[in-house]
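Colleague: Sequence plus predicted model, see below.
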Amino acid sequence: MALIDKLKEEQKSAMKAKDKVRLGTIRLALSAIKQREVDERITLSDDEIVAVLTKMVKQRRDSVAQYEDAGRQDLADAELAEITVLEDFMPQPLTEDEVAELIKNAVEESGAAGMQDMGKVMALLKPQLQGRADMGKASGLVKAKLS
């Protein structure tokens, strides 16, 4: 089943269950996906939908940090609930060992010799890690490996 179809089915289920948080979050996700499709005049693939969901999760994590710094735990909890719903539609996260193995393989495959080759390594890693690992952490691991 395509990811967009899964989102729409879960939207129906959330409506029937009267789960307002889940329904609202799924509607936001579908809206973001539709907006990108309209803007770019394309139909998004599952990988591109995962990228949209990943961006939404990242935005919510940033919001949680800001709300907690401001002492607004109620708003932080709402964002965390949305993150939980969004993560249901994302692929299983990779373990640190799996990420390290992918980085090692990408460095070998690209023939990277130093920091100037970091872009080549990241270009190989991005499709494999998208939505499954934190790209910022992966970038730090690649830097450490190449330096």
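Modeller: Received it, and whenever you're ready, just let me know what you need. None of these values were measured; they are calculated from a predicted model.

Colleague: From here on, just use CA atoms for contacts and neighbour counts.
Modeller: Noted.

Colleague: longest helix anywhere in this structure?
Modeller: For the chain, the longest helix by residue count, based on DSSP state H, is helix 46-69.

Colleague: That one: which residues count as buried?
Modeller: Within helix 46-69, the residues scored as buried using 16 or more other C-alpha atoms under 10 Å are 49-54, 56-57, 60-61, 63-64, 67.

Colleague: Likewise for stretch 133-146?
Modeller: Within stretch 133-146, the residues scored as buried using 16+ other C-alpha under 10 Å are 133, 138-139, 142, 145-146.

Colleague: got the end-to-end distance for stretch 125-135?
Modeller: Stretch 125-135 has an end-to-end distance of 9 Å (C-alpha to C-alpha, to the nearest Å).

Colleague: scratch that, stretch 59-77 is what I was asking about
Modeller: End-to-end distance for stretch 59-77: 14 Å, by C-alpha to C-alpha.

Colleague: Which residues are in contact with residue 50?
Modeller: 90, 130-131 (C-alpha atoms under 8 Å, 6 or more residues apart in numbering).

Colleague: One more to weigh against that first structure:
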Amino acid sequence: MLKERLESDLHDAMKARDELVTSTLRMAIAAVRNAEVAGKSARELSDDEILSVLTKEAKKRREAADAFAGAGREAQAAKERAEEEVIAGYLPKQLSEEELTGIVREALAAGGFSGPGSMGPAMKAAQAAVAGRAEGGRVAAIVKAQLLS
């Protein structure tokens, strides 16, 4: 299970005195635990739900790195990028533009979506087909381009 892998890797990083990996994994595990207790009752998350939490955490790091870089704080931006790389090691390999375009094209054809009015349902179908292997913004841009063409 992914949560057990995170905890095992945290233990190994602590033994190796790797501060970056230790702090990043602690943050990731805390985010997973927060997600587990959110809502009406506490429950164990599935691996897919944990991947969703990790994807959000990676996106936070990427956005923070961009903000720090824009403000001229390169040291902090580099730290955020390094944390994102640690988290990315637990995420599925991201799709290339060509692979993503092909998957979105198939999902839109299977659902019979056309025209900009069907953006919502088309996005839902495309996100399901992509299954976390690409950022939502990238998927949305390709869906929009294909619906408008």
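Modeller: Yep, it's here. Since the model is a prediction, treat every value here as computed from it, not as a measurement.

Colleague: Pull up the gap between the residue nearest the centre of the first structure and residue 109 of the first structure, please.
Modeller: In the first structure, the C-alpha closest to the average C-alpha coordinate belongs to residue 54, at a distance of 2.0 Å (C-alpha atoms, centre = their mean). According to C-alpha to C-alpha, residue 54 of the first structure stands 26 Å off from residue 109 of the first structure.

Colleague: tell me the SS of the residue lying farthest from the centre of the first structure?
Modeller: Among the C-alpha atoms of the first structure, the one farthest from their average position, using C-alpha atoms, centre = their mean, is that of residue 113, at 29.3 Å. Under DSSP: H, G, I helix; E, B strand; the rest coil, residue 113 of the first structure falls in the coil class.

Colleague: Can you tell me the closest non-neighbouring residue to it?
Modeller: residue 146 (6.9 Å; C-alpha to C-alpha, 6 or more residues apart in numbering).

Colleague: follow-up on the earlier one: pick the one among the contacts of residue 50 of the first structure closest to residue 123 of the first structure.
Modeller: Ranking the contacts of residue 50 of the first structure by separation from residue 123 of the first structure, with C-alpha to C-alpha as the measure, puts residue 130 on top at 11.1 Å.

Colleague: how far away is that closest one from residue 138 of the first structure?
Modeller: For residue 130 of the first structure, the distance to residue 138 of the first structure - C-alpha to C-alpha - is 11 Å.

Colleague: Common neighbours of the two, please.
Modeller: Taking C-alpha under 8 Å, 6+ apart as the contact rule, residue 130 of the first structure and residue 138 touch no residue in common.

Colleague: doesn't residue 79 make contact with residue 68 of the second structure?
Modeller: No - using C-alpha atoms under 8 Å, residue 68 of the second structure is not in contact with residue 79; the gap is 10.0 Å.

Colleague: Tell me which residues touch the closest residue to residue 20 of the first structure other than its chain neighbours, please.
Modeller: Distances taken as C-alpha to C-alpha, 6+ apart place residue 14 nearest to residue 20 of the first structure, at 7.3 Å, with adjacent residues excluded. With contact set as C-alpha under 8 Å, 6+ apart, residue 14 of the first structure has these partners: 20, 22-23.

Colleague: Next: residue 84 of the second structure.
Modeller: 57-59, 61-62 are the contacts of residue 84 of the second structure under C-alpha under 8 Å, 6+ apart.

Colleague: Measure the mean distance from the longest helix of the first structure to the second structure post-superposition.
Modeller: Here helix 46-69 of the first structure, set against the second structure after superposition, deviates by a mean of 0.9 Å using mean C-alpha distance after the TM-score superposition for the first structure.

Colleague: Check which element follows that helix along the chain.
Modeller: helix 73-87 (DSSP states H and E).

Colleague: which parts of that following helix are buried?
Modeller: If you call a residue buried by 16+ other C-alpha under 10 Å, then helix 73-87 of the first structure has these buried ones: 76, 79-80, 82-83, 85-87.
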